[in-house]
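Participant: just coords:
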């Protein structure tokens, strides 16, 4: 039996990631092997979880993933002592129409896995009234237990007393109260948190979070509140690899690869061969496939435009074997990328795509795609599920559309991806695929 909890919140921006990282490290320091998970399609937070816990963190997404796939990923915790999952947005926030096994809400995952919820409640600007919010969450779904709350951004001892009295009046347990501290906020950029690999002081930050949580939260009560669930009977998830030897771009410009994808490829026997386009490295010449994940090519467009060894090796590979790019990787395969200052940078030129950040426009949401042509080892007609999140605008996309793509409600979207010969790209990040 493995005890587990979900750390969630009534809304985004409440500080749950800081709480999650502090708890992961504090419990690890207490000698527990803690398995982290992230609800939803976030590809940045899992790297922070890994830094805090020492274990790979995996996304669990009820819209994109089948129940079988979710159970297989949950089996990654079979050798752990404790499970902590981090929710996304508000606990019950999801899309209007269900997907593979749910609507994408964190509540779907907590309910399926049997994990009680600890709500992180931002009490700034209110006191006893915060209890009304917590009570509403506790009563919203009788099948999902709310174990209690952690009060965040508490202004003073008096503020804490008032907030606690409100929670006591409605029978909501308080695990702790975190004083307001501006220095505990992780820096962000346009797609969320600045990546874990970019923080030179990340270890110091996480240790500070753990100390802060230990001082203000009852860790013994947190552990006692966890629900012990049987170890998963499913085999750890194996994601069908698109090739046997996969050259994977991995650096500050290309880092948005879902951990469950890479672990699934390896589990199925694929060999992953990392290389850095920013360092002007060529992908391994014996690779069967080159895969460029998403990231921040717009922040490194000048260096990428000068990466001539990388460009030449990509072109040579594409003569006989497939190349695929997701979002930022797709843009890097195109003809040009125009940065926020309006400067045009030449990209690999294997596709005709031209994108611009000069006039930012957010594209966000789940995507379901039916392939119109083969894509990096996946056959035409395959059903893919993923997520799109970027601010780039398409100025030109002259190649053939790769897929028919809809959003979570079934509405067609313009970002169809494209292909030319053996080179393909999509704006969505692949999470799961069916047939």
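Facilitator: That came through, no problem. These figures come from a predicted structure and were not determined experimentally.

Participant: switch to C-alpha atoms for all contacts and neighbour counts from now on
Facilitator: Fine.

Participant: Strands of the stretch 101-250 of the chain, residue ranges please.
Facilitator: Assigned by DSSP state E, counting those that start in this stretch, the strands in the stretch 101-250 of the chain fall at 117-122, 146-154, 174-179, 188-189, 192-193, 227-229, 245-249.

Participant: Turn the ones you listed into CSV, including mean neighbour count and distance to residue 295.
Facilitator: Compiled in CSV, the strands of the stretch 101-250 of the chain are given as follows (neighbours: other C-alpha atoms under 10 Å; distance: least, C-alpha to C-alpha, whole Å):
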stretch, mean neighbour count, distance to residue 295
strand 117-122, 26, 29
strand 146-154, 23, 31
strand 174-179, 22, 33
strand 188-189, 9, 12
strand 192-193, 14, 12
strand 227-229, 17, 36
strand 245-249, 24, 10
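
Participant: Nearest to residue 36, out of those strands?
Facilitator: Within those, the stretch nearest residue 36 is strand 117-122; the backing value is 14.4 Å (C-alpha to C-alpha).

Participant: Test my guess that residue 265 contacts residue 245.
Facilitator: No. Assessed by C-alpha atoms under 8 Å, residue 265 is found out of contact with residue 245, at 10.0 Å.

Participant: what residues are shared contacts of these two?
Facilitator: Contact with both residue 265 and residue 245 is made by residues residue 271, according to C-alpha atoms under 8 Å, 6 or more residues apart in numbering.

Participant: one step back: tabulate the strands of the stretch 101-250 of the chain in a markdown table, adding columns for distance to residue 40.
Facilitator: Converted to a markdown table, the strands of the stretch 101-250 of the chain look like this (distance: least, C-alpha to C-alpha, whole Å):
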| stretch | distance to residue 40 |
| --- | --- |
| strand 117-122 | 16 |
| strand 146-154 | 20 |
| strand 174-179 | 25 |
| strand 188-189 | 19 |
| strand 192-193 | 14 |
| strand 227-229 | 21 |
| strand 245-249 | 23 |
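
Participant: Looking at these, spot the one closest to residue 388.
Facilitator: strand 192-193 (13.5 Å).

Participant: got a list of contacts for the closest one?
Facilitator: Contact with strand 192-193 is made by 44-45, 186-187, as judged by C-alpha under 8 Å, 6+ apart.

Participant: ok, second structure coming up, stack it against the first:
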């Protein structure tokens, strides 16, 4: 196949790009095209919607955490079996961190590197002709980033749409469609972003409504014509995290679901077997596995069920006596002594590490992180650097003095101090790993 692609972006978060991207994926898939999705930056949730819309796994493309060769490899794999690849931007088109050009984490880095045009979603709910000034600024900001067309979102009336459309088209940028205000097309949210695709009631019917709205409001032929060939260099997976074992027991349910598709794909490519189990169903890791991985997710929403899962705790403790157990963010919380939920009620956790976390005393922690490992662990050897991020509201309220897992730095290299914990075969941290640094 010869794939083409484009990036769905906006000037800010909340403009409606996720709904429009998902609607476009399903609308084009309904025409018989092989469609694949991708997401810029560190986001676990949107790739799940991309899978639901296209029937195929999405991928994250993160220009800060991943080196350019890894991005080329992942983008090329999405393109290999696709007619069309739709990349959804995080936040605003140029939103990243101060870093070397092309390594800021912004979707603009991907537009530049992969030579993909941008379909700009612009929320006009608070203005009309001023939209042209905003679009002009975005179009002129970086010569290497091309705005291929604009979609107006949340137009209030035909006249409102015409005012914004005419002003934008006078500056030479085509408007390829406009959607009216419709709360029924809004995806539900919670504290870490959208409600996960697997928890959305009647998800397929909802995606069908999005696709209907997009088909009715956008010129799909013009959007398809705007797309550019996607043929990145062969790339390399040299910076991918190697599988931490040959048989990996992976916690997988509504409480533990934050696993990047590119990590599981690479582990399988390297011959590892993923053996899922559900702590919420009171299941424990298969004792024949050689490592247990507890990913992030929403344990704070299921703390009572986890506290009642005695078989899970017993089997996890037995596994940890002889084999590594690693927890990321929500998994790290579950490995501690207790978790205090949003109502202030403390719930017993696995007790394999000595900390207590609280969602009641919550405080947002958000940003790119680089971890320098203090000891050998499932993430790598002592002294290795791992690129990733933090995004959590829960925080440590008690710690028993377990040894730290890593020294942590923010995305600009500023030290944040020791982080995480290790005790025996058990390790964990709020830090989510993406790739080797």
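Facilitator: Cool, got the structure. Everything quoted here is computed from the prediction, not taken from an experiment.

Participant: among the strands of the stretch 101-250 of the first structure, which is nearest residue 74 of the first structure?
Facilitator: Per C-alpha to C-alpha, nearest to residue 74 of the first structure of those: strand 227-229, 11.1 Å.

Participant: Now that closest one on the second structure. Mean distance?
Facilitator: The superposed strand 227-229 of the first structure is, by mean C-alpha distance after the TM-score superposition for the first structure, a mean 1.8 Å from where its aligned residues fall in the second structure.

Participant: In contact with the nearest residue to residue 234 of the first structure once chain neighbours are set aside, which residues?
Facilitator: Leaving aside its chain neighbours, residue 234 of the first structure sits nearest to residue 72 (5.3 Å; criterion: C-alpha to C-alpha, 6 or more residues apart in numbering). Residue 72 of the first structure makes contact with 232, 234-238 under the criterion C-alpha under 8 Å, 6+ apart.

Participant: Can I take it that residue 72 of the first structure is in a helix?
Facilitator: Yes. Using DSSP: H, G, I helix; E, B strand; the rest coil, the assignment for residue 72 of the first structure is a helix.

Participant: and the gap between it and residue 166 of the first structure?
Facilitator: Residue 72 of the first structure is 41 Å from residue 166 of the first structure, where distance means C-alpha to C-alpha, to the nearest Å.

Participant: Residue 55 of the second structure versus residue 22 of the second structure, what's the distance?
Facilitator: Relative to residue 55 of the second structure, and taking C-alpha to C-alpha, residue 22 of the second structure is found at 12 Å.

Participant: try residue 49 of the second structure
Facilitator: Look at residue 49 of the second structure and residue 55 of the second structure: by C-alpha to C-alpha, they are 10 Å apart.

Participant: Residue 263 of the second structure too?
Facilitator: 19 Å.

Participant: Then residue 177 of the second structure?
Facilitator: For residue 177 of the second structure, the distance to residue 55 of the second structure (C-alpha to C-alpha) stands at 25 Å.

Participant: shouldn't residue 413 of the first structure be in contact with residue 407?
Facilitator: Yes. The criterion here is C-alpha under 8 Å, and residue 413 of the first structure meets it with residue 407 at 6.6 Å.

Participant: Settle it for me: which of these two has more neighbours?
Facilitator: The neighbour count for residue 413 of the first structure versus residue 407, taken as other C-alpha atoms under 10 Å, is higher for residue 407 (19 against 12).

Participant: From residue 9 of the first structure, how far off is that one?
Facilitator: Separation of residue 407 of the first structure from residue 9 of the first structure (C-alpha to C-alpha): 25 Å.

Participant: give the contact list for the residue located most distally from the centre of the first structure.
Facilitator: Centroid-distance maximum for the first structure: residue 158 at 37.5 Å, with C-alpha atoms, centre = their mean. By C-alpha under 8 Å, 6+ apart, residue 158 of the first structure lies in contact with nothing.

Participant: Likewise for the one 4 residues further on?
Facilitator: Under the criterion of C-alpha under 8 Å, 6+ apart, the contact list for residue 162 of the first structure reads 127-128.

Participant: same thing but 10 Å
Facilitator: Residues counted as contacts of residue 162 of the first structure (C-alpha atoms under 10 Å, 6 or more residues apart in numbering) are 126-130, 168.

Participant: Would you map the helices across the first structure?
Facilitator: 16-29, 45-53, 67-74, 106-113, 130-140, 157-169, 202-216, 219-225, 259-267, 301-305, 308-318, 328-333 (DSSP state H).

Participant: Export those as JSON lines, with columns for distance to residue 357 of the first structure.
Facilitator: Below are the helices of the first structure laid out as JSON lines (distance: least, C-alpha to C-alpha, whole Å):
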{"stretch": "helix 16-29", "distance to residue 357 of the first structure": "28"}
{"stretch": "helix 45-53", "distance to residue 357 of the first structure": "24"}
{"stretch": "helix 67-74", "distance to residue 357 of the first structure": "36"}
{"stretch": "helix 106-113", "distance to residue 357 of the first structure": "32"}
{"stretch": "helix 130-140", "distance to residue 357 of the first structure": "39"}
{"stretch": "helix 157-169", "distance to residue 357 of the first structure": "44"}
{"stretch": "helix 202-216", "distance to residue 357 of the first structure": "29"}
{"stretch": "helix 219-225", "distance to residue 357 of the first structure": "44"}
{"stretch": "helix 259-267", "distance to residue 357 of the first structure": "28"}
{"stretch": "helix 301-305", "distance to residue 357 of the first structure": "11"}
{"stretch": "helix 308-318", "distance to residue 357 of the first structure": "22"}
{"stretch": "helix 328-333", "distance to residue 357 of the first structure": "11"}
